[in-house]
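Novice: Compute the structure for the input listed below.
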Amino acid sequence: MRAFRLLVWPLGLGLLAFTAPLTRRLPDTTYGGSAWWLLWSEVAAALALLTVAALRPLGVGGLAVAVSGATWLVPELAGWTSGPAVLSAVADAWSRLLPALIVIGLLASSRAAVVLVAAGGLLGAAARLLLVDPFLDPDCWRRCDHNPVLIPGMTGPGRWLEAAGVVLTVSGALWAAGVCLSRGRGRLLHELPWFVGASALAAGLIVPGILRLVRPEAAADSAYLVCFLLAQAGAVALALVLIRDRLGQRRLSRRLARLAGELESAPAPGALAGALRDAVADHGLQVRYWAPARAWYVNAEGEAAEATTAGDRQVTPVRRRGQPVAALMHSEAVNGEGLDQALGAALRLALENEQLRAAALAELRELQLSRSRIVERAQLERRRLERNLHDGAQQRVVSLALLVRMLGQRLNGDGQPGPAARAEALTRATVEELRRVARGIYPAVLADAGLSGAVLDLAESSTDLPVSLDTLPAGQYTGPVETTAYLVIAAAIAEARRRDATQVSVSGHERDGRLVIDVRDDATPGLRPTVTELADQVRALAGELTVEPENSGGTRVRLELPCGS
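Specialist: Here you go, the predicted model:
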């Protein structure tokens, strides 16, 4: 097919060189021969179609347009009355096939439309060539002599088959136009000039076929002349639209190539999207990167993001080596197909590098969320255990203490209080121990009074070590955040008590969406193992935990947690 494309122009120019002068000498039986400007319009249309065929991608459509351009003036040879009769018959039949070639080459994108149009064109051309005798038509114009390849006795059915071919061609053309109009709004917006030109060209060829069923054809007939001019204008308009698109595509390719050269080897996240916005003059353009392990799109920071058409936003997928790399979300004013074609190898490589980074960030983010879920699940389990101890074992031990007290009162009457008193003291100690264990597993006051209330309760229960509270945020946070902050504060106070501190201060505030807690003591600086054991839990919530000595003596424990964790 590539070799055929190389031969299109020489073959087309050769046929034009033969048919154009011949048409000029046939003023009564051709359109181009009736006026010089009509002939030049035909030549311009033929050259325009050859240009369209040369610029379009290879394929069945490109082949159909190439054949149409090369044979554009062949139907005029039907009016060559002094020439070979077989050649005139073939040229006359070719005029019935030419509309089908144009629709297939320029409009038809569905198999059904292609089949309908091809069947209509072939049926009409075959009927005209083999079954119709122009000599029997009193209104004949171009050919009025006997058909040399006629199958005798079939003129009547031939007329009906020729009409059936017109009906099939019209149906296929309407089907193809409907498919084009049903495409997305953005794509239709970019293809509208092409669609209008192709529709005008197809209508200029198909409508004369309908007119021939009801009125004789003639160059002087205004209806036929309008159709003739519409077809020529449509062909020229298509070439101009395609040339304009190719020039715009070349300019875009140069801008993107310049952009690829200006990009650093490792641009910052989001820098590539910003550069693409400037290159295509769409400040709303966004880039989404494919995360294979997650099977969804993410932004440059690895956050899950939508990549769907919405409103006037269109999505153009970008692939490299057949694999999805990114999706460009842009306005309808940007030709997505042209943008994808203009992306060179360097930019596709840059997008792939950005994709790898975004996918890695997505995995890190998912790992972070997984760790947060594990911490949250652990907190829920701690709370469940605390509830079980409080509502189960602790209540039974309290009941046992009451029974022991009642038994002791009876024994007191017998003068033997010693064992009963010891049993009562032991059960009271067991109750207090269970309460401390339950509070250590999960402080119930967190659920009732929040973090500030729980820290206040912790400070009031510290009778051997004064704990002063400065400002503490009064807001409610998620369970894992409040629990982790409480455990760190409790561990810091316990470490200060173990290191013989004389005072502890606790303060907190919110800053840039993070909860910041400071616990200061005046004990000798050193390691705080109970505190640092909580570092993994803090990091699982994307937080930070630091233990550092103060310049004035003592130690500061600082905790930072995202408020939305």
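Novice: Please make it C-alpha for all contacts and neighbour counts, starting now.
Specialist: Fine.
Novice: so where does residue 531 fall, helix or strand?
Specialist: Element membership for residue 531, per DSSP states H and E: helix 529-532.
Novice: Can you name the next helix or strand after that helix?
Specialist: Using DSSP H and E, the helix or strand that directly follows helix 529-532 along the chain is helix 535-540.
Novice: contacts for that following helix?
Specialist: Contact with helix 535-540 is made by 368, 371-372, 375, 484, 544-545, 561, as judged by C-alpha atoms under 8 Å, 6 or more residues apart in numbering.
Novice: can those go into TSV with extra columns for distance to residue 268, secondary structure and neighbour count?
Specialist: Compiled in TSV, the contacts of helix 535-540 are given as follows (distance: C-alpha to C-alpha, whole Å; DSSP: H, G, I helix; E, B strand; the rest coil; neighbours: other C-alpha atoms under 10 Å):
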residue	distance to residue 268	secondary structure	neighbour count
368	22	helix	16
371	27	helix	18
372	28	helix	21
375	32	helix	22
484	34	helix	22
544	25	strand	17
545	28	strand	20
561	26	strand	23
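Novice: So residue 328 sits against residue 318, correct?
Specialist: Yes - contact between residue 328 and residue 318 holds when scored by C-alpha atoms under 8 Å: they sit 7.4 Å apart.
Novice: Before we compare anything, build this one as well:
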Amino acid sequence: MGTAAAVLAGVATATVQLSTDSDLLTTHAAVGPAAGAVQVVASLALVGAGLVVWFGGGRGSPGVAVLGAAVAFMAPVWIGWQDAPPWVQSLGALIAPLLLPCLIDVATSFSTGADGGDRPHRRSGLVRVAYVVTVVHVVLRATLHDPFLDPNCWADCRADTLLVHPAPDAVAVLDLLWSAAALLLGAGLVLSSTVTVARRSSAAVLDVGVVVTATAAVSVQVARAMLSPGAEDPRREVLQLLFVVEGVTLVLLACALARFTWCREQHRASLRRLADVASEAAGIESLATALSRATGLSDLELGYWVPAAAGHVDAAGRPMPPDPHGRDVSVLRGDAPVAVIRSHEDHASMALIGEALGPAARLALDNERLRVEEVYHVQQLADSRARIVSASDRARRELERDLHDGAQQSLLAVLYSLQVAAAASRNRGDDAQTRALEGSVDACRAVLAELREIAHGLFPVILDTGGLAAALENLGDRSGLVVTVQDRTVAPLPKPVAHAGYLAAAAAVAAATDCGHSRVDIRLHHTAGELVVEVYGAPAGAYVQTHDRVGALGGHLVRDDENLRVVIPCE
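Specialist: Reported below is the predicted structural model:
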């Protein structure tokens, strides 16, 4: 890489020397001092920016395309060097048209986010088409163009060393096709860049600057190709103006690239410092905060890989689906997935986070992943308990409904038949049969009352129709105790919460009945999104089933000698 940089620096120096000597040149740089200054400044700026991006991003970075654009921009100077060997002019004619695809390459690389780090630079379909079309045009023109037969020859009027067979008409068609291809490629880039700029947020002005300046330079290239197919005549004022505008846009592009690279290195330095911060982070929130501060991303989210979930989960153990826009940055430790980092802001550092995190930061993330994995399993256990409770409640409702609609109705029909038979027997004066039938009626009524009590114990219908307070008042009426209910709840309760509160109070009332107590006071109220059920006069006991039921909803029990306090989240 150092040798290549030295060669490029030498080429740039020679080009600058030629650009300042107007006696030897027949190019835009020789026409006037402004154009010559533009040639010198733009050439040096592009070479410098290309070397900075190349050294900062590696061989696979867009720096290669930037250096290619620099060489292509300097190529017309070699073409116009009248004292140069013919092969130098022929080489310049081959390289000069590559400025267009190289600029498209730079613009699209920053549009697609392949601009940072040491990852391979993946070229888009538009870039591949641009390179292929340009190479085909250059090769065909070099083998068919004879400068002596070109009336528009300006700079390279000596024999073409690559000429195979002169075909002026074919060359004219090639030039027209090249102008049309340049127009289509430029339009495609403008459309792609417009979409890119529209999707970028205010945090992404760095790479947007590169995209906009590169697209502007391509647009100038297209305009030059449309105005002068084939060889350009630098004496035309409009072409001279376009050359100056192109040089200025290339200088701006070099500045944007240099600024982007500098800011990227600042982000890398911040991410390297994150290793020390992450190793001292005390918990999930501090680690996420440190990473957000290091990257400058205010909405940064962390997702941790959990094999049991077959995906990533957040710090609370909830599943974290993949980002539909593909903005997740994966963090690996070796070959094993550790976490993903997500942000909805388009920021240059997002492309660098996964690469710049050091071993200490990856170890800290892996440790947090293990903690989150335990949180996930606990959350899954809690969800499983909640599903069991919900299924149990549904089974209770169905059983109560079956008893009410099935067995109770059948017993009522039997009771009615027995009452009719007893009345008929009484009318006939059959006292023995009447007593027997009346005994069966009483027994049937007792069974029916017992069945109703069982059905009510399974699931009191009034709990759904009248609410928790009404159900507890009904419970007091059936318990034989003096039960007072103070209801301070202001909103309807979720059914699982109301049912759990009812069962907890019912267990305390049953325990009080078994211990011979005569009075129980129940208070209901909301506190910070939680239902609080306080039972005064409840004897001490294990309340194991109540604890399991309340715990399945994330609640808890607090009890002392004569009081029971149940807290259940309402969310």
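Novice: returning to that earlier point: which strands or helices does the helix holding residue 531 of structure 1 pack on?
Specialist: Contacts defined by 3 or more C-alpha pairs under 8 Å, 6 or more residues apart in numbering; DSSP states H and E place helix 529-532 of structure 1 against helix 479-498.
Novice: Now with 10 Å, please.
Specialist: Packing contacts for helix 529-532 of structure 1, counted by 3 or more C-alpha pairs under 10 Å, 6 or more residues apart in numbering; DSSP states H and E, involve helix 479-498, strand 544-549.
Novice: now the aligned partner of residue 463 of structure 2 in structure 1: how far from residue 481 of structure 1?
Specialist: Here residue 463 of structure 2 is matched to residue 446 in structure 1, going by TM-score structural alignment. Summarising the geometry, the distance separating residue 446 of structure 1 from residue 481 of structure 1, computed by C-alpha to C-alpha, to the nearest Å, is 11 Å.
Novice: And these two? Which one has more around it.
Specialist: Here residue 446 of structure 1 and residue 481 are compared on neighbour count by other C-alpha atoms under 10 Å; more neighbours surround residue 481, at 26 against 19.
Novice: The more buried one -> structure 2?
Specialist: In structure 2, the residue equivalent to residue 481 of structure 1 is residue 497, according to TM-score structural alignment.
Novice: need the contact list for that match.
Specialist: Taking C-alpha atoms under 10 Å, 6 or more residues apart in numbering as the contact definition, residue 497 of structure 2 lies against 468, 530-531, 549-550, 553, 555, 567-571.
Novice: The same query, at a cut-off of 7 Å, please.
Specialist: Applying C-alpha atoms under 7 Å, 6 or more residues apart in numbering, one finds that residue 497 of structure 2 lies in contact with 568, 570.
Novice: What is the burial count for the spatially closest residue to residue 233 of structure 2 that is not a sequence neighbour?
Specialist: Spatial nearest neighbour of residue 233 of structure 2, chain neighbours left out: residue 154 (6.4 Å); criterion: C-alpha to C-alpha, 6 or more residues apart in numbering. A count of nearby residues for residue 154 of structure 2, using other C-alpha under 10 Å, gives 16.
Novice: Give me the distance between the aligned partner of residue 154 of structure 2 in structure 1 and residue 262 of structure 1.
Specialist: In structure 1, residue 154 of structure 2 lines up with residue 141, judged by TM-score structural alignment. From residue 141 of structure 1 over to residue 262 of structure 1 the distance is 66 Å, taken as C-alpha to C-alpha.
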